[in-house]
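S.K.: Have a look at this prediction, sequence included:
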Amino acid sequence: MRNMGFRKRRGDTPNIQFKESMNSLPEIPLNSSLDLNIDILKSAYKDCADVVFRNFSISSEINAVLLYIDGLSNTEEIDQHVLMPLIQLKNPIEGPIFERVKKEISVSDIQEFSTIPDIFKQISIGNPIILIERQTKGISVGLPKWEKRSIKEPDAETVIRGPREGFVETLRVNTSLLRRKIRHPLLKMKQISIGGYTETQVIVAYIEGLSQNSLVDEVTHRLKRIKMDGILESGYIEEMIQDSPLSPFPQLLNTERPDVAAACLLEGRVVILIDGTPFSLIAPCTFTSLLQAPEDYYNPFYISTLIRWLRYIFFFIGLLAPSAYVAILTFHQEMLPTSLLLTIAQSREQIPFPALVEAFMMEVTFEALREAGVRLPKQVGAAVSIVGALVIGQAATAAGLVSSPMVMVVAITGIASFLVPRYAAGITIRLLRFPIMILSGMLGLLGVMLGITTIVAHLCTLKSFGVPYLNTAVGLKLRNIKDVLVRAPWWAMDTRPELFSEDTRNPRREAENQMPSPEKGDGGS
């Protein structure tokens, strides 16, 4: 880190050093000399063309300066509600000048401060600063304004049924979206600043009485423990606060959708909002939550249950299909019907590679095509992925490099990975597919079982903020499994998941006997 020294006349100005954040700066008080304060600030903001110093006089007799960053503050409101009333003040000021100035400014958010680091913090968030001659305090005026993206449907989480609004990069817009969903004053939002240079604002949102106090304290503690230069995206924080950093499984959920974040808050979880990114983090995370989609709770329960079963089936297909195919062709041909085995043998007659090499080559090619489609512009990305897969698959089959059944297995595997609603979980499947494939090529189905056993053993030891990752394996209580393999109707899910809110004052989320029943009318016309 570089040192920033500010010279004071007569050599008695203290040196200010940027260490890890502006919070670490010494609490240097403002001087009663306005010129000295201006010199210190101009030295700090040397070569900063966007920092504006506006000198003016109050009542034609008291010198003052207005300091703000162009592009972060609302200049029109500054001219109308700050500069104009103070410059046009003609009557001599009687009494405390500080109180008179605050009365003349027609802005609701006005704060006082008395140190140099407070100035840095205020103007960095867009609040202009007023310093007055012979005053050891300054005034911060809440007039921030910067360009922000409008609220629209999130691109990463397609909405089939539900609200078509997503988080944006502005923190206060995101908090307001949550407040619109949950209007109770028990929705709490703790603010933390992280990053020595970025000073990124982070919000820890939770509902008091639903979230465990120990969970909120642990999340807050892990966030405050982060000491780094800057936070530019939620992925920085996710890596720094997860329990097992070497595990391929995501230990926090991420979402762009306010309705998903609100639903998790009502379960007793904690939501982390980060300024500068539309992705929020949700803790704790469990394995079953990776396979749950928001639309599961907006459609009828029997439809959601059937779709969830399909999702679980294709989850295992996406993980194990290539490995099972390689193991059966290499070691266990007797498991296939004779007619199918002859068909596969005929298609592989001219193939020069063993099944493992063939599968590995096709899987790597498919992953490269998928990644290329993501990186290309949207107008051509999808077309390149589809055409590339068709052309390469057909060409590889015609050239005798791969067999037709292998192309079909890889295609089904790719489709299966798209059924996982969480992108991070889909990447995990794609990653684990390769080591299991190698084990199957070496040991057959024994290798497949060895890979599955290793994954399950790892999941049994994995925790997310103290909550077991495989929460359904703990106790198998009906309260916790109503939303796992099936999605029970809303009138049956009357209590919150115990693992998220076991010490709360309000374990129920609806009144008893909510099951709808036909009204017995009197047979009137």
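M.R.: Done, it's in.

S.K.: from here on, contacts and neighbour counts on C-alpha atoms
M.R.: Fine.

S.K.: Buried residues in stretch 450-468, which are they?
M.R.: L450, G451, L459, L462, K463, S464, F465, V467, P468 (16 or more other CA atoms under 10 Å).

S.K.: Same list, the residues you listed, but as CSV with distance to A372 please.
M.R.: As requested, the buried residues of stretch 450-468 are exported to CSV (distance: CA to CA, whole Å):
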residue, distance to A372
L450, 33
G451, 29
L459, 31
L462, 33
K463, 34
S464, 33
F465, 35
V467, 37
P468, 36
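
S.K.: what does stretch 305-318 contact?
M.R.: By CA atoms under 8 Å, 6 or more residues apart in numbering, the residues outside stretch 305-318 that reach it are 291-292, 296, 412-417, 419-420, 429-430, 433, 485-488.

S.K.: Mind checking what secondary structure G235 has?
M.R.: helix (DSSP: H, G, I helix; E, B strand; the rest coil).

S.K.: wait, what's in contact with F249?
M.R.: Contacts of F249 (CA under 8 Å, 6+ apart): A424, A425, T428.

S.K.: Settle this for me: the second one is touching L253, isn't it.
M.R.: No - if you go by CA atoms under 8 Å, A425 and L253 don't touch, sitting 9.7 Å apart.

S.K.: Common neighbours of those two, please.
M.R.: Applying CA under 8 Å, 6+ apart, one finds that A425 and L253 are jointly contacted by L290.

S.K.: The structure to be compared is supplied as follows:
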Amino acid sequence: MNRNLLLKLLKKRQPAPPVQEQQHAQNTQHLLVPDLQSNLNLLHSIYANCSDVVFRTFYIGGTIKANLLFVEGLSNCDSIDMYVITPLLKEDIAGFADMKQLAERIISVSDAKPIATIEDCVWYAANGYPVLLCENEAQGLALGLSKWEKRGIEEPSAEVGIRGPREGFTETLRVNTSQIRRIIKSPRLKMETMKIGDYTQTNVTLAYIEGLADKTLIEEVKNRLHRIRIDGILESGYIEEMIEDMPYSPFPQLLSTERPDVTCGNLMEGRVAILSEGTPFVLIAPVTLFSLLQSSEDYYQRFWIATITRWLRYMFTLISLLLPSIYVAVLTFHQEMVPGSLLISMASSREAVPFPAFIEALIMEVTFEALREAGVRLPKQIGAAVSIVGALVIGQAAVQAGLVSAPMVIVVAITGISSFMVPRYIVGIAIRMLRFPLIFLAGTLGLLGIMMGIIAIVLHLCGLRSFGIPYLASVAIPKGGELKDIFVRAPWWMMNTRPHLTGDYDQYRQSASQKPGPERGDEK
């Protein structure tokens, strides 16, 4: 077999614009031929040294030679024996005309796709579909008998809530799409699947609701996905980095979630979802800063409880970003801002500390981040215990040794607790990263440096885009209907409009006369 031919077969190029894609298909697709042995020779060359690939040769009705290609561990061998090989061995060849008739009359498999190229044989076999080839037939059949070990549906570990659904996405794409389809039963829910990755050929599905998601947004997402050229996709994070607007920003420009209810809620607001095979995390686009600070539980609790919780979340997000830098700035440059008695107490606690407040804050923050990362990486049974006990022991020992002061330990502890209020882990990481340059500015310029840092962050957020949508759109371009779900969580009977993301959209989500209450006699 020609080496260049094999390389072309194994490294199939990715989707291109429509015209180029058609030309590419004509140049590189290798059609099946009526000679079964020629097809098998080519497939044997492709699958050389692949012990898990099975070529099962048999005769239909004892006369017509056929071969079944499948991968052990990806296909259901029991179903292959029962519904494919056994009926074909017993079939009378007088009723056999072509592959289409074979699928309609003999093989009792619901999903039987005709295929015509070697590339299709390779792709379907890699996805668990047994491929049936027959003598004197230039077509084959890909049979939907895939079966492999997969994780069951469990509660999401990264987005835990008190009230709401307990189901989370899994690593199997079709299980994830079925969970979305089970919630949104309308046929207007569209799912388009493409393959990304030269070697992994990962299935990536774009989901949206026709009529709610703007066509311009859908086309933009498709174009960015089609432009990806990579050897493999192992997690949705690969896709996220390749389609975001500003890759050097610390802030995420797509929402990643493992909850089907969050995904469906965003789809019904006119956004699109990107699902990838092999990961439970689904990407949502576009997003704004305030949508990343919202929790799914906000919409399941009573509205006034959700509003108070949301304000607490905003406040502690600011505390997690600014508290250490404000403490350093006040102790270093602005002692007059501290009450006298408190200043004396803080000075006495810092009397034996050999480091300035700036170095002290950096030491404690780096140590706390190391403990938190260690707690994440350790097994769940001991991770939380190690992080908590480690923080207590190290903090107490550091204070007694005179390395840090007790107020600094309190500040770092409050900052760490505040960062846990951020509902999205990736947003919390961005805030933790920005905390260090703010501490540096506070240690060199005081409150002036903090203000310069805040202005720089705000300017960056104003220029940030998520698929063309301003990151601060809901605040920078305020609309009455959208403000009902930003600073407060209005009652559901008041949120009768959808957020306006881009282009044309279906504005109203419900009737305006939904206010609950007893029906009065004069209103009948």
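M.R.: Nice, I can see it. Computed from a prediction, not measured in an experiment: that's the story for all the values here.

S.K.: Which ones among the contacts of stretch 305-318 of the first structure map onto helices?
M.R.: Judged by DSSP state H, helices contain the following of the contacts of stretch 305-318 of the first structure: I412, T413, G414, I415, A416, S417, I429, R430, R433.

S.K.: Is it possible to mark the buried ones in the contacts of stretch 305-318 of the first structure?
M.R.: By 16+ other CA under 10 Å, the contacts of stretch 305-318 of the first structure give 291-292, 296, 412-414, 416-417, 419-420, 429-430, 433, 486-488 as buried.

S.K.: Identify the residue of the second structure aligned to A396 of the first structure.
M.R.: Aligned by TM-score structural alignment, A396 of the first structure pairs with A398 of the second structure.

S.K.: The second structure: matching residues for stretch 197-206 of the first structure?
M.R.: Counting by TM-score structural alignment, stretch 197-206 of the first structure corresponds to residues 199-208.

S.K.: Please apply the same query to stretch 224-240 of the first structure.
M.R.: So stretch 224-240 of the first structure sits over residues 226-242 in the second structure, by TM-score structural alignment.

S.K.: Show me what the matching stretch is in contact with.
M.R.: 14-17, 196-202, 224-225, 247, 254, 275-279, 281-283.

S.K.: Put together a markdown table for the ones in helices among the contacts of stretch 305-318 of the first structure, with distance to L319 of the first structure on each row.
M.R.: Shown next, in a markdown table, are those (distance: CA to CA, whole Å):
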| residue | distance to L319 of the first structure |
| --- | --- |
| I412 | 11 |
| T413 | 8 |
| G414 | 10 |
| I415 | 11 |
| A416 | 9 |
| S417 | 8 |
| I429 | 6 |
| R430 | 7 |
| R433 | 5 |
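
S.K.: Closest one to S150 of the first structure out of those, please.
M.R.: S417 (31.4 Å; CA to CA).

S.K.: so the closest one makes contact with I429?
M.R.: Yes - with contact defined as CA under 8 Å, S417 of the first structure reaches I429; the gap is 7.2 Å.

S.K.: So which residues make contact with the match of stretch 197-206 of the first structure?
M.R.: Residues outside stretch 199-208 of the second structure that contact it (CA under 8 Å, 6+ apart): 10-11, 173, 189-196, 218, 222, 231-234, 267, 270-277.

S.K.: Against A321 of the first structure, how distant is the nearest residue to A261 of the first structure once chain neighbours are set aside?
M.R.: Spatial nearest neighbour of A261 of the first structure, chain neighbours left out: V271 (6.6 Å); criterion: CA to CA, 6 or more residues apart in numbering. For V271 of the first structure, the distance to A321 of the first structure equals 36 Å [CA to CA, to the nearest Å].

S.K.: tell me the contacts of the counterpart of A273 of the second structure in the first structure?
M.R.: A273 of the second structure maps onto V271 in the first structure when the alignment is built from TM-score structural alignment. If you count contacts by CA under 8 Å, 6+ apart, V271 of the first structure has them with V204, A205, Y206, A261, C264, L265, S280, L281, I282, A283.

S.K.: picking up where we left off before, of the contacts of F249 of the first structure, which is the most crowded?
M.R.: A425 (20 neighbours; other CA atoms under 10 Å).

S.K.: what do we get in the second structure for that one?
M.R.: Using TM-score structural alignment, A425 of the first structure pairs with V427 in the second structure.

S.K.: does that match sit in a helix or strand, and which one?
M.R.: Counting by DSSP states H and E, the element that carries V427 of the second structure is helix 425-445.

S.K.: how big's the offset between that helix and the first structure?
M.R.: Superposed on the first structure, helix 425-445 of the second structure shows a mean distance to its aligned partners of 0.4 Å (mean CA distance after the TM-score superposition for the first structure).

S.K.: and what of stretch 320-328 of the second structure?
M.R.: Mean deviation for stretch 320-328 of the second structure: 0.2 Å (mean CA distance after the TM-score superposition for the first structure).

S.K.: Which residue is the nearest non-sequential neighbour of the residue mapped onto I129 of the first structure from the second structure?
M.R.: Residue pairing (TM-score structural alignment): I129 of the first structure is matched to V131 of the second structure. Distances taken as CA to CA, 6+ apart place A142 nearest to V131 of the second structure, at 4.6 Å, with adjacent residues excluded.

S.K.: That neighbour -> the first structure?
M.R.: In the first structure, A142 of the second structure lands on S140 (TM-score structural alignment).

S.K.: May I ask which helix or strand encompasses that match?
M.R.: Assessed by DSSP H and E, S140 of the first structure sits inside strand 138-141.

S.K.: neighbouring contacts of that strand?
M.R.: Taking CA under 8 Å, 6+ apart as the rule, strand 138-141 of the first structure contacts 107, 109-114, 122, 127-132.
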